[in-house]
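Engineer: this one's sequence-less:
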């Protein structure tokens, strides 16, 4: 056991240092480019969105020449299907595509390319030291955890997120130690390279309030429904673009270009604040400022069009923005502090949309402090259940159902026909009702 600890302490530390450096380089380039495109006119933005689309389309199309390889080049599929093997030849394609998306106005996140960088660098390191297949999978999971920790400045939440996102309802305990070591190392390396992280302390009474807990539970339910809406928008818009491409036999690289045209038309009625990362909207909500009540709908729509049409970008940062805005809006209806509502909504949407309730609770502690810890846990678990068996990650597997009324085969993919409702309880209820009726 001591040898196991020492081995993973060495391997995970090296992985964290490599990933932390790679992710820091990407984030510093993103910050530099964003500063030079932050203040542009509406008409310039409308012209840049289709340009970003065609550049994304061409880069992804010619970068992944093998049909279907773009979809398979993900850390989740690498761990589940390819024993932790990721192509090193394509390591720059997704980060460059994400830089184009985010700096030219696409509505997406920055953690996707960082997890890709982390997983690919970790896979490279694992092959370099000739790890066996099982250890290779673990080292790739460590790279993903390190990537998330470097982006958000939440090493514990990042460590758990990288392994909890793999399978719904199950966390591999043998992954936890190396993931934590890699995440903490990457976080410290990021700070060494000059990255800074924002935290938003939420101060409330240390005395537990059952009344507040009930209202927070209601916010959790509503955030679960918001997550459902976001996932459904993303899936349906992606399906619509695929159907359009097949129906009219449109050249694949033109699909993001069409998505850019749609985005350009929408920003005539939707503020440009919802493009890009939209972090100022999230920060306003977390500081208790007034937000547009339906702002989370506009952000969900723009993200769904951006990613659904074929742009590349992350999916977690949008969850932060959507959750913070939704939580703030619902808090104003339920008599809860807008800042607390925004914090609760942010972690609850992450818990639901990504199916990572444990990581989301830890994120609440790391970003907002421990005083609201019980409320974070309540909202996250509630939203996680309410969203059902759906996810923003198509490669996720279902380890354990969230309900005794839902059945699936072990480690089933989230696909139609793999998950079904058990009607035995409903039949029993019907039987009892019919007996009462006869009596």
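Structural biologist: Okay, I see it. Quick caveat, the model's predicted, so the values are computed rather than measured.
Engineer: CA only for contacts and neighbour counts going forward, please
Structural biologist: Will do.
Engineer: starting at the chain centroid, how far to stretch 4-19?
Structural biologist: Computed by CA atoms, centre = their mean, to the nearest Å, the chain-centroid distance of stretch 4-19 equals 25 Å.
Engineer: er, stretch 96-108 actually
Structural biologist: 16 Å.
Engineer: same check on stretch 202-217?
Structural biologist: 27 Å.
Engineer: just stretch 192-202 next, same as before
Structural biologist: Averaging C-alpha positions (CA atoms, centre = their mean) puts stretch 192-202 19 Å from its chain's average.
Engineer: now that stretch: buried residues?
Structural biologist: 195, 201-202 (16 or more other CA atoms under 10 Å).
Engineer: from the residues you listed, which is closest to residue 264?
Structural biologist: Distance to residue 264, by CA to CA, is smallest for residue 195 among the buried residues of stretch 192-202, at 32.0 Å.
Engineer: all helices of the stretch 251-400 of the chain, in order?
Structural biologist: Ranges of helices within the stretch 251-400 of the chain are 254-266, 279-286, 295-308, 316-334, 338-353, 357-368, 373-386, based on DSSP state H, counting those that start in this stretch.
Engineer: just so I know, which of the ones you listed lies nearest residue 73?
Structural biologist: Nearest of those to residue 73, taken as CA to CA: helix 295-308 at 15.9 Å.
Engineer: all the strands of the chain, residue numbers only.
Structural biologist: 167-168, 397-398, 406-408, 412-413, 419-421 (DSSP state E).
Engineer: in TSV: those, plus distance to residue 191.
Structural biologist: Formatted as TSV, the strands of the chain follow (distance: least, CA to CA, whole Å):
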stretch	distance to residue 191
strand 167-168	30
strand 397-398	34
strand 406-408	43
strand 412-413	37
strand 419-421	43
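Engineer: ok, back up a step: possible to save the buried residues of stretch 192-202 as a markdown table with distance to residue 366?
Structural biologist: Converted to a markdown table, those look like this (distance: CA to CA, whole Å):
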| residue | distance to residue 366 |
| --- | --- |
| 195 | 17 |
| 201 | 9 |
| 202 | 11 |
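Engineer: top helix in this structure by residue count?
Structural biologist: helix 210-248 (DSSP state H).
Engineer: show me what that one is packed up against.
Structural biologist: Applying 3 or more CA pairs under 8 Å, 6 or more residues apart in numbering; DSSP states H and E, one finds that helix 210-248 contacts helix 295-308, helix 316-334, helix 338-353, helix 373-386.
Engineer: next up, a second structure to put side by side with the first:
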């Protein structure tokens, strides 16, 4: 019995140690990501509209880096860093390995994308840096195969928690991201340690301040309001699914058209973004769009802002530029809510918040993490509504999502006859084959 307790505390201390190391490094690296992105986006690009003209050439640089340095063979398996978050998820499942160079590469690519006006976010780079750091810790300490997967989840937790100032969300997101319908609670301690350490390193040690979104007024709980919220959630879920399908469709088409030449794909995508920017006549939908995102909680924004951001982001990321997809989804959901608030006669900030969380939950397939994000982001306001929003958006989005490598361990409905452990990508392929055979 005494030996069991010794083993338990030995493993516990080990998890806390590894989680702390990952949190310290990822928290510092994420602070660098956030500060540099703010500088490039707010201090340089926003004051120099002409930089958008260089986006296609920035795409060539990004493509060259990924083609020249982004592919690493290990154990007779190709690990392509251009797969971004999908490579991190495959590593959690033990199918591939994240190269240590992935973090620096995605950071540099994100900086170029933001500087020249590509529409992107930041959590993707933070998660991939987290995976890169976890891979380095695994290699340095010669961690066994099973524990490697757990530390990889800790890297995800540290990246997300520090990127958004939401440590509780980061804990669950690391355990929930890789698979639908399954939580790896054995990773709880290292994920919790990594996420909270990463968060406090970013905010307390380095003093970074995250954006704030405030709900001005939450309606009283009633059946009518719940019905309106559910109806809105269905709309938010559909727009999230549409974004995911369009983004992946552009990626598949561009890879086929340019024979997976990353340089040509990104150059062409950059040209399309430049043309779209000239057509729109403003750069509100380039970069991260944080200013309009915050504005959507306070006053009315252009009614089709959500659709413009959807197109800009799908083209940017689908053609090979890099960054995150959470902030674009926040933007899409919040601005769509902003456009719909008068139709349902609900407060503008409340509906914007519903859209932000619903779009993220539907796209990421992480309802528990999305609920915790709502609690941390909005200080616990509207708890009952957000709980329903996260569940409904998760269920109604079907087996679609941002990351095709996510495994479906439990189908969202009995109507889907899926074998356990199937990926979203394979499910999509099966659907296409069925349609072709009909």
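Structural biologist: Looks like it arrived, so ask away. It should be emphasised that the depicted structure is a prediction, and the values quoted were computed from it without experimental measurement.
Engineer: need the TM-score from the superposition.
Structural biologist: TM-score for the superposed chains, counting by TM-score structural alignment, normalised by the length of the second structure: 0.89, backed by 415 aligned residues with a CA RMSD of 2.1 Å.
Engineer: can you list the helices and strands packed on helix 210-248 of the first structure in JSON lines and add mean neighbour count and distance to residue 124 of the first structure?
Structural biologist: As requested, these are arranged in JSON lines below (neighbours: other CA atoms under 10 Å; distance: least, CA to CA, whole Å):
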{"stretch": "helix 295-308", "mean neighbour count": "24", "distance to residue 124 of the first structure": "27"}
{"stretch": "helix 316-334", "mean neighbour count": "26", "distance to residue 124 of the first structure": "25"}
{"stretch": "helix 338-353", "mean neighbour count": "32", "distance to residue 124 of the first structure": "29"}
{"stretch": "helix 373-386", "mean neighbour count": "24", "distance to residue 124 of the first structure": "34"}
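Engineer: rewinding a little: from the buried residues of stretch 192-202 of the first structure, which is closest to residue 14 of the first structure?
Structural biologist: Taking those together and measuring to residue 14 of the first structure by CA to CA, the closest member is residue 195, at 19.3 Å.
Engineer: what's the match for the closest one in the second structure?
Structural biologist: Residue correspondence, TM-score structural alignment: residue 195 of the first structure in this structure matches residue 208 in the second structure.
Engineer: I figured its match was touching residue 31, is that so?
Structural biologist: Yes. Between residue 208 of the second structure and residue 31 there is a contact under CA atoms under 8 Å: 6.8 Å.
Engineer: contacts only, for the counterpart of residue 189 of the second structure in the first structure.
Structural biologist: Alignment note (TM-score structural alignment): residue 189 of the second structure maps to residue 177 of the first structure. The neighbours of residue 177 of the first structure, taking CA atoms under 8 Å, 6 or more residues apart in numbering as the test, are residue 8.
Engineer: ok, the one 4 residues further on next?
Structural biologist: Contact partners of residue 181 of the first structure, counting by CA under 8 Å, 6+ apart, are 9, 12-13, 16.
Engineer: of these, which is the most crowded?
Structural biologist: Tallying neighbours with other CA atoms under 10 Å puts residue 16 at the head of the contacts of residue 181 of the first structure, with 36 neighbours.
Engineer: would you quantify the distance from the aligned partner of that one in the second structure to residue 266 of the second structure?
Structural biologist: In the second structure, the residue paired with residue 16 of the first structure according to TM-score structural alignment is residue 23. Separation of residue 23 of the second structure from residue 266 of the second structure (CA to CA, to the nearest Å): 33 Å.
Engineer: again, but for residue 49 of the second structure
Structural biologist: 20 Å.
Engineer: got it, and residue 56 of the second structure?
Structural biologist: From residue 56 of the second structure to residue 266 of the second structure the distance is 7 Å (CA to CA).
Engineer: the two - which one has more neighbours?
Structural biologist: residue 266 (31 against 26).
Engineer: contacts only, for the more buried one.
Structural biologist: Per CA under 8 Å, 6+ apart, neighbours of residue 266 of the second structure: 56, 59-60, 62-63, 319-321.
Engineer: could you find the counterpart of it in the first structure?
Structural biologist: By TM-score structural alignment, residue 266 of the second structure lines up with residue 256.
Engineer: same check on residue 127 of the second structure?
Structural biologist: Match for residue 127 of the second structure (TM-score structural alignment): residue 115.
Engineer: residue contacts, its match?
Structural biologist: 75, 143-148.
Engineer: among the strands of the first structure, which comes closest to residue 185 of the first structure?
Structural biologist: Among the strands of the first structure, strand 167-168 comes nearest to residue 185 of the first structure, with 24.7 Å by CA to CA.
Engineer: find me the equivalent region of the closest one in the second structure.
Structural biologist: Under the criterion TM-score structural alignment, strand 167-168 of the first structure matches residues 179-180.
Engineer: and if you look at stretch 349-358 of the first structure?
Structural biologist: Using TM-score structural alignment, stretch 349-358 of the first structure pairs with 359-368 in the second structure.
Engineer: can you list contacts of stretch 409-419 of the second structure?
Structural biologist: Contacts of stretch 409-419 of the second structure (CA under 8 Å, 6+ apart): 179-182, 395, 398-399, 420-422.
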